[in-house]
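Peer 1: below are the sequence and a predicted model for it; my questions follow.
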Amino acid sequence: MTKYPMTLLGAEQLKEELKFLKTEKRPRIVKDIAEAREHGDLKENAEYHAAKEEQGFCEGRIQDIEGRLSNAQIIDVTKIPNTGKVIFGATVTLLNIETDVEVTYKIVGDDEADFKTGRISLNSPMARGLIGKEVDTEIEITTPGGVVEYEIIAVEHI
């Protein structure tokens, strides 16, 4: 069975969502279904159908999270010695050689990626170009806007 890399923070966030779904949302949906049943004819009961649909989505998400967590290889990058090499979970600061603009990205699992907050997927072109490289290395990354040259100026395990 294939294991998928996930940061410690990503795993904790999924566990929190799972707990919320099981302890708060699921019981509320069951209560909503029971109340809707009391209104009579189920064929024309929009509240009942909406609650059943929400229940389906909730149960699907629960199964999805449980599956992701059971196949996760949780990596705590803070426990790995920093050798200056870019690895999964590292936070990398890059300098765009052409524009002199600094950007910082954390390399995370697919489920955790959020470009707006600087978390890029391990499978993204940017992360694939960074993995294995070291501080003070110049690299070329192919982006939708063309090839961009960066210099790796910092690699942190935070």
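Peer 2: Yep, that arrived.

Peer 1: CA only for contacts and neighbour counts going forward, please
Peer 2: Fine.

Peer 1: which SS state does the residue nearest to the spatial centre of the chain fall under?
Peer 2: The residue lying closest to the centre of the chain (Cα atoms, centre = their mean) is Glu112, at 1.0 Å. Look at Glu112: counting by DSSP: H, G, I helix; E, B strand; the rest coil, its state is coil.

Peer 1: equivalent analysis for Pro5, please.
Peer 2: strand.

Peer 1: I'd guessed it sits against Ser70; true?
Peer 2: No: using Cα atoms under 8 Å, Pro5 is not in contact with Ser70; the gap is 11.5 Å.

Peer 1: between those two, who's got more neighbours?
Peer 2: Between Pro5 and Ser70, Pro5 has the larger neighbour count (other Cα atoms under 10 Å), namely 20 against 11.

Peer 1: next up, a second structure to put side by side with the first:
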Amino acid sequence: MSQIPMTVEGAQRLRDELQELKTVRRPAIIQAIAEAREHGDLKENAEYHAAREQQGFCEGRIQDIEAKLSNAQIIDITKLPNNGKVIFGATVTILNLDTEEEVTYRIVGDDEADIKNFRISVNSPIARGLIGKSEEDVVTINTPAGMVEFEITQVQYL
């Protein structure tokens, strides 16, 4: 498995979720399984089967997070000198040259992407079109609405 780029905040959120799963969810599920076993016949015990299913999801998520963290390339953009170039982790303000609409995105890893909070995946078409460009560059990006021209008005390493 190759390196997965991740911001410091994204890695911390995954560590926090892993801690929650291991110390809170897993023991609660084990307790639920134990209680369901006491009800008798396991073949027709819906509580037992539901708890076992939850256990499977929980263990799967724990393995998923551990794999991602073990392959994470954590990038702390605040420690890099800002040369105006768009890189992973940068906060980029772009101006749509057709509509004059300005929007600010942060380029993050796949697991951290959240368009409602203006965090776009490094693998998204917009991010791929912006990476490597600099402030004041005009870029043409193939969006779902077609080809759109944007001007990069600001690049911040926050």
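Peer 2: Looks like it arrived, so ask away. Remember, predicted model here, so these are calculated numbers, not experimental data.

Peer 1: OK, contacts around the residue nearest to the centre of structure 1?
Peer 2: Residues near Glu112 of structure 1 by Cα atoms under 8 Å, 6 or more residues apart in numbering: Met6, Gly10, Arg119, Ser121.

Peer 1: these in strands, which ones?
Peer 2: Using DSSP state E, the subset of these located in strands is Met6, Arg119, Ser121.

Peer 1: which parts of the strand ranked longest in structure 2 count as buried, going by neighbours?
Peer 2: Using DSSP E to define each element, structure 2 has its longest strand at strand 146-156. Neighbour counts over strand 146-156 of structure 2 (16 or more other Cα atoms under 10 Å) mark Val148, Glu149, Phe150, Glu151, Ile152, Thr153, Gln154, Val155, Gln156 as buried.

Peer 1: what's the local residue count around the residue lying closest to the third one once chain neighbours are set aside?
Peer 2: Looking back up the chat, that one is Phe150 of structure 2. Leaving aside its chain neighbours, Phe150 of structure 2 sits nearest to Asn96 (4.6 Å; criterion: Cα to Cα, 6 or more residues apart in numbering). Applying other Cα under 10 Å, we find 17 other residues in the vicinity of Asn96 of structure 2.

Peer 1: give me the distance between whatever residue of structure 1 lines up with Asn96 of structure 2 and Gly145 of structure 1.
Peer 2: In structure 1, Asn96 of structure 2 lines up with Asn96, judged by TM-score structural alignment. Between Asn96 of structure 1 and Gly145 of structure 1 the distance is 14 Å, computed by Cα to Cα, to the nearest Å.

Peer 1: the helix or strand that contains Ala28 of structure 2 vs structure 1, mean deviation?
Peer 2: Using DSSP states H and E, Ala28 of structure 2 sits within helix 26-37. Using mean Cα distance after the TM-score superposition for structure 1, helix 26-37 of structure 2 ends up 0.3 Å from its aligned counterpart in structure 1, as a mean over the superposed pairs.
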